[in-house]
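Participant: with the sequence up front, the predicted model follows.
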Amino acid sequence: MSAGVVVAAGAGDAVAGSPFVDAPGGAVSAADRAFDVAEYDVTMSYHPDSATLEGVTTISATADEALGRVALDLSGLTVRSVTVDSRVASFTQTDSADLVVVPATSIEAGDRFQVRVEYDGTPGAGWLPTVSGGATAFMGRSSAWFPAVEEAFDKASFRLTATVPTGWSVVSVGREGPVREGPDTTTFHWSEPAVDPAHLAVTVDRLTIDRTELADGTPVVTAYAPGLEAATRPLAARLPEILDFLAELFGPYPFDAAGNVFVHVNDDGPATAPQTRPVYLGAGNERFMNLEAVVHEQAHQWYGVSTAHRTSADLCLSECLAVYTTWLWDEAKDGADLDARHRDHIEANRDDDAFWAPLYRPGVGAGMNVYQKGPSAVHALRRQIGDEAFFAVLRRWPREHRGDHVEWPRFEAFVEEVAGRDLTAFFDDWFRGSTVPSEEHLGRGVAFR
């Protein structure tokens, strides 16, 4: 998520500027998620005139232990029926977005099973109306539009079949399938082989859609809501250049599809990074909709999606690295002096207590200063261990932790391993400390007053 923007009203309890929204709380605990989801197969019809949705989701999973109930998350929508392995199941819904399904017979450990949920109504918190009359699902709020497991860090295959009135379009994550035209409707198909529900999104609007390819044949789908194409098409055109740059830093692009989605929820709508296809919720605001935002969100495909932070306390693993990537872009493309930027950044904020708040505190969500202090902390790390070790870290981390949800201390240990020395004092100074770091840790070779 790009720095300097706040979450649009209606996005629930999202932390301003955070890339991933913690799943809604409720009576169902993580201990109830004793199953592994293999696939979400979602079919939905959306009616923009009434802002209502009808859907059927089939969840295929394997039980890790014997199950007397299956706990899912679903917000706003009303469940009409549930079956487990084609047998009618009882269920309860709560105001806290919990859907608890009780199968006719218990599911034994190791059993593969399918839960089919039919529902309709107005999507829940995180389903955001656009100014052009459509809607977009805020990343991390999958339960606003289909029943999901949002707390288990559980990647699964995802398939979406979405029908809208003629003249409307649907864009989601992954690869696009056939588009089917009916007499009064159009049906879109999207699929992604392994994705966490926290990294899903869908957009419905009167979209202009461009379909192109990267040099290696990776399909690129770029979508523009009405009135945004002229301003954002030049940014979208630079996607191949941006992904080439990021691949040089971080290794090959980690997915089989790419693109961008430009919509407008409101002027403060944040840029977000669903898997394969970032969504810019305030694309009509020229202050935030710029090249830096595109570089930042695409960097999250490596740092934040392919390799994800585990909790909001570990947010620096996504945001500190993504913001610093925009510094590296400026250095490579425009010759920016990052030592000077780092020095000036520190001098301008020496007396700002909020700036120096810890970037990592176990059990405490990281604050907005991941966008301000974060990139300087990463630059100081670069100066501390040298370019050879630093760029080795940038490339090896997403490759060696692909598919993982990782805590910040593991990153510290990884850096120490690559650098070949103990960096405890440095990390304590910059990431756990709340004051200006010691002179030896501010940035080797950078002249401070």
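Facilitator: Sure thing, it's come through. Everything numeric here is computed off the predicted structure, so don't read it as measured data. Numbers count the residues shown, from 1 in each chain.
Participant: all contacts plus neighbour counts: C-alpha atoms, from now on.
Facilitator: Will do.
Participant: what's the separation between Val37 and Ser306?
Facilitator: Look at Val37 and Ser306: by CA to CA, to the nearest Å, they are 18 Å apart.
Participant: oh, I was asking about Pro219
Facilitator: Using CA to CA, Pro219 is found at 18 Å from Ser306.
Participant: chain neighbours aside, what residue packs nearest to Asp32?
Facilitator: Ala71 (6.4 Å; CA to CA, 6 or more residues apart in numbering).
Participant: what residues does the helix or strand where the one you found lies touch?
Facilitator: Using DSSP states H and E, Ala71 falls within strand 70-73. Contacts to strand 70-73, defined as CA atoms under 8 Å, 6 or more residues apart in numbering, come from residues 28, 32-33, 97-103, 143, 147-150.
Participant: neighbour-wise, which one of the residues you listed leads?
Facilitator: Across the contacts of strand 70-73, neighbour numbers were computed from other CA atoms under 10 Å; Pro147 holds the maximum, 30 neighbours.
Participant: how about it: what's its closest non-neighbour residue?
Facilitator: Leaving aside its chain neighbours, Pro147 sits nearest to Leu74 (4.8 Å; criterion: CA to CA, 6+ apart).
Participant: who's in contact with that neighbour?
Facilitator: Residues near Leu74 by CA under 8 Å, 6+ apart: Ala97, Asp98, Leu99, Gly124, Ser143, Ala144, Trp145, Phe146, Pro147, Ala148.
Participant: save those residues as CSV, and put in secondary structure and distance to Asp422 too.
Facilitator: Below are the contacts of Leu74 laid out as CSV (DSSP: H, G, I helix; E, B strand; the rest coil; distance: CA to CA, whole Å):
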residue, secondary structure, distance to Asp422
Ala97, coil, 45
Asp98, strand, 45
Leu99, strand, 47
Gly124, coil, 47
Ser143, helix, 43
Ala144, helix, 45
Trp145, coil, 47
Phe146, coil, 46
Pro147, coil, 45
Ala148, strand, 42
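Participant: structure two is appended below for comparative analysis:
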Amino acid sequence: MNTRARSGALALTVALALLAAGCTGGGAGGVTGKPGAAGLRDPYFPRLGNGGYDVGHYGLTLAYDPASGRLDGRAEITAKATQDLSAFNLDLAGLTVREATVDGEPAAVSRAGNELTLRPGRDIDEGAEFRTVVTYDGVPETITDLDGSKEGWLRTTDGALAVGEPTGSMAWFPGNHHPSDKAAYDVTVTVPAGVKALSNGVLTSEKTTADGRTTSVWHSAEPMASYLATLAIGRYDTATATALGKVPVLTAADPEVTAKSAALRAKVPEILKWQTENFGPYPFAAAGAIVERDGDLGYALETQSRPVFPIGSFDTTTLVHELAHQWYGDSVTPASWKDIWLNEGFATYAEWLYAEDFGNTPAQKSFERAFSDEDAWAFPPAEPPTAEDLFGSPVYQRGAMVLHKIRQAVGDDTFFEILSGWPAKYRYSTATTEDFTRYVESVAGKDLSGLWDVWLYGDGKPDKP
């Protein structure tokens, strides 16, 4: 990429701009700010995310040309400073920044890899709300993770699909791309005639111009971690329904898989009804699913309010799993990537519960199958050894085993109280593994340290289930 080559020139531009302005730090009232941290020291992605501010809202205005692959973007980011700030960073991969302002005034810009540093003309006081606008363009990157999976911006024959777990959202918009900083979103997308643009949340507006270009506006009022944001551009067949008496359900499928996916897409409302009975009220204003061809996407992902699936993975079990994430992972989000088992363990246990209720397979039998899988014992679910292991079998299978052992230890009544109480307590927030273990013990009224030591943190496989 040419971003590193540009970084030296951009740094010189910053220095000259500051010299010309006579700016050496310090804002109104004599405040002397410091740069926000260029990373949140996540155990697996230490440079991911940024310090010194908390984002409240992203307003993304995008235009995409499937033929050239070019994306034109304008990101309006409203945030609150958590310290006196002289400069701050955004995560952005590859794309060219044309202009940046802070509170309407030009900001100096520098780049170093995926770190975009903005230095406003005057320091920002701690506690102050400020508005950053970044104008950018280019051909977004596809990011290859350590485990070989593809994320970021995935080009398709008729458009593109944006998926972001764990780092890919930086490929299509600048932001504080760590799960600990959640925000509301408004995404406005303009695409050529005959092409649809789908995103998270509720479709609030859709207009077509005389030349056939369509602009769609999507609103997500509930806080969302950036890795859960999605954008699907292409030729889709859509269907609408209502879940839970009031939640609009929008499903979409590539025309090649419309017929094959139709029956299961229609089951989204009834699955959500079963999940609310077990997990508590549905946490979002919209629901649905997007189904792609297998060549367009290699895995299913719980993008908020509208999970995405390749047709080869679009089965009842996977749909139950990704919809369960709306409670566990989307509404209650891990505070760091180390806590990812709180997402995947719960969603896997949702599969076991669904099989128990509808497949004549007791959760105990699913537990025993998982226990016999040697891959599930490669490492403790709460302590993946590397970023490459974040989505390994122990995070899913042994994570679910932890929940089943809790169920055995506290009984069904208390367990199902925990199952719905946990996402209620941390609704629209973030949580750690320690938050979870404290919560379980407070509801159960007992010390479960032995269970945590063996099933959550233990290195070896117990002698028996």
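Facilitator: Sure thing, it's come through. The model shown is predicted, which means the values in this text are computed figures rather than measured ones.
Participant: can you give me the TM-score here?
Facilitator: Between these two chains, after superposing, the TM-score reads 0.85 (TM-score structural alignment, normalised by the length of the first structure); 409 aligned residues with a CA RMSD of 2.2 Å.
Participant: circling back to that earlier point, the residue nearest to Asp32 of the first structure: neighbouring residues, count only.
Facilitator: 25.
Participant: that one pairs with which position in the second structure?
Facilitator: For Ala71 of the first structure, the equivalent position in the second structure is taken to be Asn89, counting by TM-score structural alignment.
Participant: with Trp127 of the first structure instead?
Facilitator: Match for Trp127 of the first structure (TM-score structural alignment): Gly152.
Participant: give me the number of residues near its match?
Facilitator: Count around Gly152 of the second structure with other CA under 10 Å applied: 26.
Participant: tell me which element it falls in.
Facilitator: strand 150-156.
Participant: report all helices and strands that that strand contacts.
Facilitator: Applying 3 or more CA pairs under 8 Å, 6 or more residues apart in numbering; DSSP states H and E, one finds that strand 150-156 of the second structure contacts strand 142-144, strand 159-163.
Participant: with respect to burial, which of those strands scores highest?
Facilitator: Using mean count of other CA atoms under 10 Å, the stretch among those with the largest mean neighbour count is strand 159-163, at a mean of 24.
Participant: in the stretch 301-449 of the first structure, which spans are helices?
Facilitator: Using DSSP state H, counting those that start in this stretch, the helices of the stretch 301-449 of the first structure run over residues 316-334, 338-349, 373-385, 387-400, 408-419, 424-427, 439-442.
Participant: my guess is Thr276 of the first structure contacts Glu176. True?
Facilitator: No - counting by CA atoms under 8 Å, Thr276 of the first structure stays clear of Glu176, with 11.5 Å between them.
Participant: of these two, which one has the most company?
Facilitator: Thr276 (29 against 19).
Participant: now do the SS call for that one.
Facilitator: Assigned with DSSP: H, G, I helix; E, B strand; the rest coil, Thr276 of the first structure falls in the coil class.
Participant: spatially nearest residue to it, not counting backbone neighbours?
Facilitator: Distances taken as CA to CA, 6+ apart place Ala258 nearest to Thr276 of the first structure, at 4.8 Å, with adjacent residues excluded.
Participant: what's the matching residue for Gly59 of the second structure over in the first structure?
Facilitator: Under the alignment (TM-score structural alignment), Gly59 of the second structure maps onto Asp41 of the first structure.
Participant: what's the closest non-adjacent residue to the match of Trp127 of the first structure?
Facilitator: Per CA to CA, 6+ apart, closest to Gly152 of the second structure is Gly168, 3.7 Å.
Participant: more crowded one of Pro219 and Ser306 of the first structure?
Facilitator: Ser306 (25 against 18).
Participant: which position in the second structure aligns with the more buried one?
Facilitator: Per TM-score structural alignment, the equivalent position to Ser306 of the first structure in the second structure is Ser331.
Participant: what about that match, distance to Leu456 of the second structure?
Facilitator: In terms of CA to CA, Ser331 of the second structure sits 23 Å off from Leu456 of the second structure.
Participant: next: Pro35 of the second structure.
Facilitator: Distance from Pro35 of the second structure to Leu456 of the second structure, by CA to CA: 38 Å.
Participant: now do the SS call for Asp41 of the first structure.
Facilitator: What three-state DSSP gives for Asp41 of the first structure is strand.
Participant: pull the contacting residues for it.
Facilitator: Asp41 of the first structure is in contact with Thr57, Thr58, Ile59, Phe158, Arg159, Leu160, counting by CA under 8 Å, 6+ apart.
Participant: same check, this time on Lys182 of the second structure
Facilitator: Contacts of Lys182 of the second structure (CA under 8 Å, 6+ apart): Val55, Gly56, Pro223, Met224, Ala225, Ser226, Ser429.
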